[in-house]
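can't give you the sequence, but here's the structure:
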């Protein structure tokens, strides 16, 4: 039912004139409040937006006191999006401790005024409702959400080095209970609408956005109000249980992040331990705990990473190209996983290799990925139907993108592209996943060598977000933009890199890994070196990383960079014996079920200091790469190393860390 006809403005008591909020009442006395932030594609809660909300709430309070309103419905004026949270562009200014506390108190106060209204205040959620957007929704009396893939509900603040600061800590615990609410805040993960309803963060689901207004009207007229979490859940924050739950959260969090590097989750747990049994007190205490986090080095660097990653999303071609079919040549670990990722992202994929015996393991791995990432059997089956074995290469003429991902042998790659070029349709991307060979050498035999670009993915494909888009001296800017568009279309982050040995990531990584291997050859403990790198802030140590990349790949890249593996070394012997690391079950470590089996690391007086020494070759090489113009600037280098290697995001990347004296 189209119920906009219900809305008829009553001008007898006019609402304040505001840019971002629009308020009107209908014949039933229902107030319709719409947030539509001017000049922005998404709704964000800037200081100006909050200031206007104060005016609107004052007007609503007056109507309620006079008995002139039955209730209020809050909706978004943006199609497909509710509220994306606070305005991150204001965060640097807001980190000033002379400004931030007062601004937080102001937002807390207006949200509390909404919650204290004597008339029902209902909100309808369609699309992303995250961060401050969820905090605003939780201040409302009743929440209705569209049950679609587009609706995402969560608290991502921990990824920016903070936690919810608009009263959301206590309100989420009140609604979902301490365990579920804290997990949501500590992980930063998003929920589907149905999951949010199971956690009591949403009260009702609707199937289509068009029904939001009608259901909200019914909720107002029925004076519906959300109930808090049942006592059985709230009891986990009461008495001695609260301390035990807090200790368990600290232990689990410490397994994932270092408190010295990422203080926000631990500060949130401390806040919970003090006030988790009193949601209102927890929300009020939130401000004092939040302020020091906002100005921390970690939060500032994570904001920088966020803005860089957002800027890189604008690198695609315009108008935006459409991609529907991908053909991957090479069903090994990289090729098979690239094919699986593209199928997971909704593209039709043909996967080619010499025979089905080589393709079948890739299909099996793909099914495992789909089962892990997709929630229903139907979705898994649909993804599998999009991934087709193609020994004869029948998919080449139909594809929009061809990706070669075979062994690092120049003659093999040349042969593949010379044959494929004759069969590809005009405009199709022709790309190599080479990890180290210059594109100009691969393209020598092509009729149109300018057509070949590099799309260098990283292992494991499903986890690492970076794809290096390699530009040779033969490429024009347009082909690189189209390559960036494809990377963005499959949910990855493109960084443009000029064709040079090792490009960016491998060239910077190899001196780091080889220096660590040399230390192992000289008798140092691989476990200790890995532990030191992790203590510094790396996601894994250099020896485990070499095993993960593959010792054969490492040796090949080392040769491309002019670094031969010494004959008679342990490294050379492992490669000669086919002990190539994780993929063969044995390398520097023995591997079981995808995990390195490590002995206990020997003690060391200063593990972070040793880790800093270990990463110096990486930082030095990254600086050289920028000076040579292989990437556009230090920002590109930093984001590439963070997304491609996991280099300590809390430090802002290797060059930012050096600038700050931390690497």
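That came through, no problem. Keep in mind the model is a prediction, meaning the values are calculated, not measured. Numbers count the residues shown, from 1 in each chain.

From here on, just use CA atoms for contacts and neighbour counts.
OK.

Residues contacting whichever strand or helix holds residue 453, please?
Counting by DSSP states H and E, the element that carries residue 453 is strand 452-456. Outside of strand 452-456, the residues within contact range by C-alpha atoms under 8 Å, 6 or more residues apart in numbering are 403, 429-435, 439, 443, 467-472, 475, 479-480, 483.

what element comes up after that strand heading to the C-terminus?
For strand 452-456, the succeeding helix or strand toward the C-terminus, using DSSP H and E, is strand 466-471.

so what does that following strand touch, helix or strand wise?
When contacts are defined as 3 or more C-alpha pairs under 8 Å, 6 or more residues apart in numbering; DSSP states H and E, strand 466-471 packs onto strand 452-456, helix 477-489, strand 493-498, helix 634-645.

Other residues contacting it?
Strand 466-471 has contacts (C-alpha under 8 Å, 6+ apart) with 439, 453-458, 480, 483-484, 487, 492-499, 503, 640, 643-644.

What of stretch 380-395?
With C-alpha under 8 Å, 6+ apart as the contact definition, stretch 380-395 has outside contacts at 327, 339-340, 343-344, 346-356, 359, 363, 366-367, 370-371, 374.

And it, what's buried?
380, 383-384, 386-391, 393, 395 (16 or more other C-alpha atoms under 10 Å).

Ok, stretch 66-83 next?
Within stretch 66-83, the residues that qualify as buried by neighbour count (16+ other C-alpha under 10 Å) are 68-78, 81-83.

Return the two entries of those residues that lie farthest from one another.
With C-alpha to C-alpha as the measure, no two of the buried residues of stretch 66-83 lie farther apart than 68 and 81, at 30.3 Å.

Excluding covalently adjacent residues, which one is nearest to the most centrally placed residue in the chain?
In the chain, the centroid-proximal residue (C-alpha atoms, centre = their mean) is residue 465; its distance is 8.1 Å. Closest residue in space to residue 465, ignoring its immediate chain neighbours: residue 492 at 5.0 Å, by C-alpha to C-alpha, 6 or more residues apart in numbering.

Presented hereafter is structure B, for comparison with structure A:
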């Protein structure tokens, strides 16, 4: 049987009778398993079966033709159409059958993995007989489906339990955590590691000739899926999941646990049971909204300079070593840039260096990598790094006269091509740029606290800026793995503008005697990641007061809020604010009973939703879509609702 012309795959058999199958999705930067690709794969599998039956092939090695990696998963752009109940079950059954035919082949079928191997890509790899992966920092292996409101649907639930054991397999599926190659090898998801992508063909050839077969997890690792141990594990999984999300808001992880509870003792039955459990999730409101959030987030990557004009950023200089400035500097160093950090003296810089080391130790693990990151972060009291920097970020106290002085000095010393940026949280750029020889050079790069956790950077555009200058700022945000949202210079910009009425409304309730624990619990019941009082403490009461004043909401003297600020009790960073803080955690009392926490939460969040619509109407952001993704990334606003304007449209807020 001759193969028809293929769009997504290439297949040929060499002189040693080894088949080489390459996936190369046309017109895309990453490979995906589209419906067309799966239909073509079915044809290829039939061809391989014929060759194997005729003893014309010894085995197959599956590789990727993309620099970016193996397979990034199913084609998410098809998910809305696939949600149709008349289409999805049969499509899933067909894919299950194809993957099972691969596993049933009489000859070895080997996967060679580099870069991203995610979702459906990992499910295909697990159906192969043997898996080889490149052991470098670019390789990432995992099941991120839970972030889209679903779980693996191509047989990956059962096969991952078979290979990694129930504890590890369920953890990676429930969290969406991506593994490095070494961790995947330790779990049993990968069988062999190589140093470079060029080694995949050689190792794949040897795996075919030696008829290598992956081994399932040892019995001791599979024990928790059997007999009375499984109910215990199921209860623990539900307890841990409930600490993070509710079943009402995010049904997918609970549906996965239910599937494991029912069929976890037999990986084949668990894989087959995916189909009936998966179908209702795909068309759910949560999954639909999470897909929207995904596409909005992906769209932010198009805001930087593109093509030949793509800039290179090597050196960053940060002025101000406080919590924000120090953490911005640490993040840039973590992302591989050389950073100089300036403040008035070493006493002010030293705490930032200590926090940076803790971040590096947490993220990088290996001591040599931590040392290298620390070497990239240099204390610079005298500001010697200014003249060499490609990007200069001011993060001093939120006082206009001080910012003026800083930028007059920076403009005189910086090289002409350097980005000059302020991390102001609320002051319009036009006011900061007064007195500069070229005010068009100043843009805003507004990061959010904690910098290492929140992905958003507001790229602030003043009336002096050109498109190119703003796009350059967005390019820098993307270069350090942040998500840029372009915002017009206006008091509070986007996130602080919508947050402040919400937070101050909650503070006002506390001032009147309502329980801060109840208020925070209600916001979380609505779907916020953190309550407004705890958030105010996290942001810093001094910052909150300053932003409130900038937005025309002065904090009344004699209020509890003002008294805390005057006493230096500024929240998390000082160990005391509305809450007492110990080891970075707010110490909360019991939550008073309330008949409808979620309803109270909607009431609390209403000022945020209302203000988002006002911001869109005032063209502070270009669209409601950008407002939604900006507020989600900057505040954690319930992603399962799709953003504040989407939630208002759907009657959910």
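Here it is on my side, so go on. Only a predicted model underlies this, so the values are computations on that prediction, with no experimental measurement involved.

List the contacts of residue 616 of structure 1.
Contact analysis of residue 616 of structure 1 by C-alpha under 8 Å, 6+ apart lists 512, 663.

element containing the aligned partner of it in structure 2?
Structural alignment (TM-score structural alignment) places residue 616 of structure 1 against residue 606 in structure 2. Under the assignment given by DSSP H and E, the secondary-structure element containing residue 606 of structure 2 is helix 597-617.

Buried residues, that helix. List them.
By neighbour count with 16+ other C-alpha under 10 Å, helix 597-617 of structure 2 contains the buried residues 597-602, 604-613, 615-616.

circling back to that earlier point, out of the buried residues of stretch 66-83 of structure 1, who's nearest residue 211 of structure 1?
The closest of the buried residues of stretch 66-83 of structure 1, once distances to residue 211 of structure 1 are taken by C-alpha to C-alpha, is residue 75, at 12.1 Å.

now that closest one, what's its secondary structure?
In the three-state summary, residue 75 of structure 1 is assigned as strand, counting by DSSP: H, G, I helix; E, B strand; the rest coil.

so it touches residue 121, yeah?
No. Here residue 75 of structure 1 does not reach residue 121: they are 11.0 Å apart, not a contact under C-alpha atoms under 8 Å.

thought residue 30 of structure 2 was touching residue 64?
No. Here residue 30 of structure 2 lies out of contact with residue 64, judged by C-alpha under 8 Å, at a distance of 9.4 Å.

which residues do the two both contact?
By C-alpha under 8 Å, 6+ apart, the residues touching both residue 30 of structure 2 and residue 64 are 70-71.

quick one: what helix or strand has residue 402 of structure 2 in it?
With DSSP H and E as the criterion, residue 402 of structure 2 is inside helix 400-413.

State the span of structure 1 onto which whichever helix or strand comes after that helix is aligned.
Later in the chain than helix 400-413 of structure 2, the nearest helix or strand by DSSP H and E is strand 419-422. Using TM-score structural alignment, strand 419-422 of structure 2 lines up with residues 429-432 of structure 1.

Same question for stretch 433-440 of structure 2.
Applying TM-score structural alignment, one finds that stretch 433-440 of structure 2 aligns to the residue range 443-450 of structure 1.

Buried residues in the matching stretch, which are they?
In stretch 443-450 of structure 1, the ones that count as buried by 16+ other C-alpha under 10 Å are 443, 446, 449-450.

Same check on stretch 546-560 of structure 1?
For stretch 546-560 of structure 1, the buried set under the neighbour-count rule, 16+ other C-alpha under 10 Å, comprises 546-558, 560.

quick check: it aligns to which part of structure 2?
Using TM-score structural alignment, the residues of structure 2 aligned to stretch 546-560 of structure 1 are 536-550.

The stretch 51-200 of structure 2: strands as residue ranges?
Secondary structure of the stretch 51-200 of structure 2, counting by DSSP state E, counting those that start in this stretch: strands at 59-64, 69-71, 109-113, 116-118, 130-134, 140-142, 178-179, 192-194.

nearest to residue 243 of structure 2, of these?
In this view, the strands of the stretch 51-200 of structure 2 are compared for proximity to residue 243 of structure 2 by C-alpha to C-alpha, and strand 178-179 is the closest at 20.6 Å.

matching residues in structure 1 for the closest one?
Residue span in structure 1 matched to strand 178-179 of structure 2, by TM-score structural alignment: 190-191.

picking up where we left off before, including distance to residue 335 of structure 1, could the buried residues of stretch 546-560 of structure 1 go into a markdown table?
Written out in a markdown table, the entries for the buried residues of stretch 546-560 of structure 1 read as follows (distance: C-alpha to C-alpha, whole Å):
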| residue | distance to residue 335 of structure 1 |
| --- | --- |
| 546 | 19 |
| 547 | 19 |
| 548 | 16 |
| 549 | 14 |
| 550 | 15 |
| 551 | 18 |
| 552 | 16 |
| 553 | 14 |
| 554 | 17 |
| 555 | 19 |
| 556 | 17 |
| 557 | 18 |
| 558 | 21 |
| 560 | 21 |
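
Nothing else from me, thank you.
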